[in-house]
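> Dropping a prediction and its sequence here:
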Amino acid sequence: MSDELMKNIEVSCAVVMKDLVSYAPNQVVSRTLATTPGVVITLFAFDEGEEISAHTAPGDALVQVLDGRVKINIDGTLLEAGAGESVVMPRDVPHALEALTPFKMLLTVVKKPKTIGAL
């Protein structure tokens, strides 16, 4: 097992995050950069009209819009965000996303650490 926490991204160099994932017709493309018990970081590229249906997450989910525009529904509250904007979707609250244009995001989900009961 590797000791690296980050994957699928070069280290010790500058990268353009939105260039690390490509659009594909009629698809949602993802590239996982980190998965630990406390955090998951994933890049996504959505073709226009593609969506992720309503679901909940076990942690707060930070959407950083890198390109395009997205419509986000957080428990019935609708909002739009574009490149350079960010939205936090709270844990355990239903949310959904729909690409209004081809859209890229960096998604960071931060989870509560699991505690081990007293011995």
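Done, it's in.

> Every contact and neighbour count from this point should use C-alpha atoms.
OK.

> got the contact list for stretch 63-81?
Under the contact criterion CA atoms under 8 Å, 6 or more residues apart in numbering, stretch 63-81 has outside partners 17-18, 82-89, 93-108.

> For Asp19, grab the count of nearby residues.
12 (other CA atoms under 10 Å).

> you'd agree it is in a strand?
No. Counting by DSSP: H, G, I helix; E, B strand; the rest coil, Asp19 is not part of a strand but helix.

> Distance check, the residue most central in space within the chain against Asp75.
Closest residue to the average C-alpha location of the chain: Leu107 at 2.0 Å, with CA atoms, centre = their mean. To Asp75, Leu107 is 18 Å away according to CA to CA, to the nearest Å.

> ok, structure two:
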Amino acid sequence: MATFEKEIIFNLENSIEYTNGGVISKQVTKSLGGNLTLFSFDKEQGLSEHKTPFDAIVQILDGEAEITIGGKPHHLKKGDCIIMPANIPHALKAVERFKMLLTMVRQE
């Protein structure tokens, strides 16, 4: 998966499109310290419950999402952010179409 070109100005929200009935992901950058990935979700689409060994920060760029962390639902809209702790089950669902930037931070 290719990453974005360095030293080029870009707009995160405009860097990923929506697809009807689906989910799209685009890797922005990846390193040993972590990675940044853009996602777009059509309404009612999502990611089933899972967990990762890394803290994950979600920044909503457009739309609305419900993010469940450890069984507790959180409603987020454009401009909102939340940290999903490492090793805690979490899931995402599009209340309305939404775009997000996911930042995965590797633990030391």
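Perfect, I can see it now. Because the structure is a prediction, the values reported are computed rather than measured.

> quick one: TM-score?
The TM-score (TM-score structural alignment, normalised by the length of structure 2) is 0.93; 107 aligned residues with a CA RMSD of 1.2 Å.

> Please say which position in structure 2 the residue nearest to the centre of structure 1 maps to.
Under the alignment (TM-score structural alignment), Leu107 of structure 1 pairs with Leu102 in structure 2.

> Just to check, that match is in contact with Thr37?
Yes. In terms of CA atoms under 8 Å, Leu102 of structure 2 counts as a neighbour of Thr37; the distance is 5.2 Å.

> From Lys93 of structure 2, how far off is the alignment partner in structure 2 of His55 of structure 1?
Counting by TM-score structural alignment, His55 of structure 1 lines up with His50 in structure 2. The span separating His50 of structure 2 from Lys93 of structure 2 equals 13 Å under the rule CA to CA.

> what about those two, which has more around it?
Just comparing His50 of structure 2 and Lys93: by other CA under 10 Å the higher neighbour count belongs to Lys93, 21 against 12.

> so what corresponds to the more buried one in structure 1?
In structure 1, Lys93 of structure 2 lines up with Glu98, judged by TM-score structural alignment.
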